[in-house]
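*Asks:* Next comes the sequence, and after it the predicted model I'd like to discuss.
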Amino acid sequence: MRKGIRRSILTVLLLSMAGLLAFTAGSRYIHASPRNRRGTIQSQKIQLHDWSSEPAVASFYQIGRFVTNRFSDVTLTYTNPLFTLSETIQDSVETMSMLTRFIQKQNPAISRDIAARQAAAFLRYSIKYGAPLDLVVAVANTESHFNPNARSSHGAAGVMQVTWRVHENLLRANGIRSEEELYTPEKGIAAGCLLISRYLRAYGSPEKALGRYYGGPSSVYWARVSRNLSKLQRYRPGNRL
């Protein structure tokens, strides 16, 4: 199963690299310059496939350039940073593969494709918003068990259980246009990472930040998230599952 997951992740990565090459070319066209009969240069446009339109590829493609990431210093006294993004493609594939396996291990009902999309989204949006990767993954496990279709009795939706009526203005300002989008892996995880990063900056400690995210007693919620952080420790790079 690991080999199958790794092949799926590598396929996503290779396709995303194709999209990146198209992007860095400066447009969606490559300009060839054959000579016409008069010997002058004639521009010819060759249409490229827009790989970024593929759902799984789009999430990984948007991660951007990989840089060494120690996570937020604010979490270092509470939990060891679990993942370090590297400049090497292999390390990035390993991290995504590990996250994909972890998601499916925690919830076998999640398909490989959805788990891979979630893994890519966790990487992308933890980097974009500066939220600790291990923390947001543990919150997702606590909130929904990685079920993108989850909905609470209070109207919290998606993987990260974000309530649209409470955060509508902030979410719209950050490209999430409707409550229905919270049920997609990418937008749901984006919303959760956005909120967690803001609360970490506002409250200074993970426990207080997650208490605000939860909307209840911080000690109770922090204990639940901490248990899921401990589960993640068994999935450190180098551990054999």
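*Replies:* Sure thing, it's come through.

*Asks:* from here on, contacts and neighbour counts on C-alpha atoms
*Replies:* Noted.

*Asks:* Please compute how far the helix ranked longest in the chain lies from its chain's middle.
*Replies:* For the chain, the longest helix by residue count, based on DSSP state H, is helix 2-24. Its chain's C-alpha centre and that of helix 2-24 lie 15 Å apart, by Cα atoms, centre = their mean, to the nearest Å.

*Asks:* Packing partners of that helix?
*Replies:* Applying 3 or more Cα pairs under 8 Å, 6 or more residues apart in numbering; DSSP states H and E, we find helix 2-24 packed against helix 55-61, helix 89-106, helix 112-129.

*Asks:* Counting neighbours, which bits of the second one end up buried?
*Replies:* Okay, so that is helix 89-106. 92-104 (16 or more other Cα atoms under 10 Å).

*Asks:* Could you identify the most distant pair in these?
*Replies:* Distances among the buried residues of helix 89-106 were taken as Cα to Cα; the most separated pair is Ser92 and Gln104, at 18.6 Å.

*Asks:* what does the host helix or strand of Arg165 rub up against?
*Replies:* Using DSSP states H and E, Arg165 sits in helix 164-173. The contact list for helix 164-173 (Cα atoms under 8 Å, 6 or more residues apart in numbering) reads Gly155, Ala156, Ala157, Arg177, Ser178, Glu179, Ala191.

*Asks:* Against that first model, consider the following:
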Amino acid sequence: MTPSRNLGAAVRSVFSDTTEGFLEIFRNTLALLGIAVACMIVVFLVRPDWRLAGEAQLHAWLQERQHAAAEGSIASEPEAIERTTATNPKALPREQAAIAYWLSKKYKVAAEPMAALVAEAYNQGSQHKIDPTLILAVVAIESRFNPFAQSSVGAQGLMQVMTRVHTEKYEHFGGDLAAFDPVSNMRVGVAILKEYIRRAGSIEGGLKYYVGAANLPTDGGYGAKVLAEYQRIRQVAGRAAPASPPAQPTTTAAAPAAGASQTLALASTQSADAAPGATHPDNM
């Protein structure tokens, strides 16, 4: 046999022996792992307390790994969109969209949340037979569309409802903290405004009740501010302004006041596409 053949046979023999050695080690390792797993299963069956402790440690380790991986990143929460008070102004009817854009610019509030508030005002106006532009005028004067506003006497939210006075009204929305939910606050406020207008017999008188001046000779100009903003919003909406400036009552709020604005807010002049919403009450 030539030297080259001897060398080839030796290489093949070494390679074959090495391969068989690795396979033997691999088989032995698998066997040992199988025995170890079987022993662990038996131990966990015999000692369930050890199993529970092991599961707890494994769970803690996995959580640590998850937190470490999440550091520096934002956790996914796709359902967060459901908590937002916002809508696309372009999806609104033309009249509502015009009001939303105008109010957004004037009060420096993003158009999307303003559009949601305008749509809600129209929903509430349809349900309570109140001009939605009057509702928006009250919100504008009360809070300038800040849903987290609070006065020195405790009036809160968009329509500055006296939460401690109207606590029972917020029970329908889960409690007093709903005062800071824009939609809940508006629903409570509109219901109160409707009741005050009905009680006083006029918009002017109802506004006097709303600001807490029902038993005072004057409301300090509050009603005039609301009615002025009311007329401006109506003009933006393309609606006719009152034929004459509404009179500001100087006696008690319960006395009906004459003026074209009394019928404007109670005539339900909103667009036919406005859908009914839910109820609201407001501050005293």
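*Replies:* Sure thing, it's come through. Worth saying up front: this structure is predicted, and the values here are computed from it rather than measured.

*Asks:* TM between them?
*Replies:* Once superposed, chain against chain, the TM-score is 0.57 (TM-score structural alignment, normalised by the length of structure 1); 156 aligned residues with a Cα RMSD of 3.0 Å.

*Asks:* From the contacts of helix 164-173 of structure 1, pick the one nearest Thr11 of structure 1.
*Replies:* So of these, ranked by how close each gets to Thr11 of structure 1 (Cα to Cα), first place is Ala191, at 26.5 Å.

*Asks:* how many other residues sit next to the counterpart of that closest one in structure 2?
*Replies:* Correspondence of Ala191 of structure 1 to structure 2, assessed by TM-score structural alignment: Val188. The number of residues packed near Val188 of structure 2 is 26, by other Cα atoms under 10 Å.

*Asks:* What separation do you get for Val188 of structure 2 and Thr163 of structure 2?
*Replies:* The gap separating Val188 of structure 2 from Thr163 of structure 2 is 10 Å, by Cα to Cα, to the nearest Å.

*Asks:* cool, and Phe22 of structure 2?
*Replies:* Applying Cα to Cα, the value for Phe22 of structure 2 to Thr163 of structure 2 is 79 Å.

*Asks:* more neighbours, those two?
*Replies:* The residue with more neighbours, out of Phe22 of structure 2 and Thr163, is Thr163; 25 against 11, by other Cα under 10 Å.

*Asks:* ok, how many other residues are close to the closest residue to Leu133 of structure 1 other than its chain neighbours?
*Replies:* Computed as Cα to Cα, 6 or more residues apart in numbering, the closest residue to Leu133 of structure 1 that is not its neighbour in sequence is Ser126, at 5.5 Å. Using other Cα under 10 Å, Ser126 of structure 1 has 25 other residues around it.

*Asks:* Now for Ser126 of structure 1: which residues touch it?
*Replies:* Pro132, Leu133, Val136, Cys193.

*Asks:* and the closest residue to Tyr183 of structure 1 other than its chain neighbours, what is it in contact with?
*Replies:* Leaving aside its chain neighbours, Tyr183 of structure 1 sits nearest to Gly158 (4.5 Å; criterion: Cα to Cα, 6+ apart). By Cα under 8 Å, 6+ apart, the residues touching Gly158 of structure 1 are Ser144, Asn147, Pro148, Asn149, Ala150, Arg151, Leu182, Tyr183, Thr184, Pro185, Gly188.

*Asks:* how about the fourth one, secondary structure?
*Replies:* Each residue gets one of three states, and Asn149 of structure 1 gets coil by DSSP: H, G, I helix; E, B strand; the rest coil.

*Asks:* That one: neighbouring residues, count only.
*Replies:* Neighbour count of Asn149 of structure 1, defined by other Cα under 10 Å: 16.

*Asks:* For structure 2, just list every one of the helices.
*Replies:* 3-46, 48-70, 94-107, 111-128, 132-143, 167-170, 182-200, 203-210, 222-236, 260-266.

*Asks:* what's the neighbour count on Pro237 of structure 1?
*Replies:* 14.

*Asks:* you'd agree it is up against Thr95?
*Replies:* Yes - the pair Pro237 of structure 1 and Thr95 qualifies as a contact (Cα atoms under 8 Å) at a distance of 7.4 Å.

*Asks:* and the gap between the residue nearest to Tyr183 of structure 1 and Ala32 of structure 1?
*Replies:* 46 Å.

*Asks:* Kindly report the same for Ile46 of structure 1.
*Replies:* 8 Å.

*Asks:* just Val137 of structure 1 next, same as before
*Replies:* From Val137 of structure 1 to Ala32 of structure 1 the distance is 45 Å (Cα to Cα).

*Asks:* Neighbour count: those two, which is higher?
*Replies:* Set Val137 of structure 1 next to Ala32 and count neighbours by other Cα under 10 Å: Val137 wins out with 30 against 12.

*Asks:* and the nearest residue to the more buried one once chain neighbours are set aside, what is it in contact with?
*Replies:* Closest residue to Val137 of structure 1 apart from its sequence neighbours, by Cα to Cα, 6+ apart: Phe122 at 7.1 Å. By Cα under 8 Å, 6+ apart, the contact set of Phe122 of structure 1 is Leu133, Val136, Val137, Ile189, Ala190.
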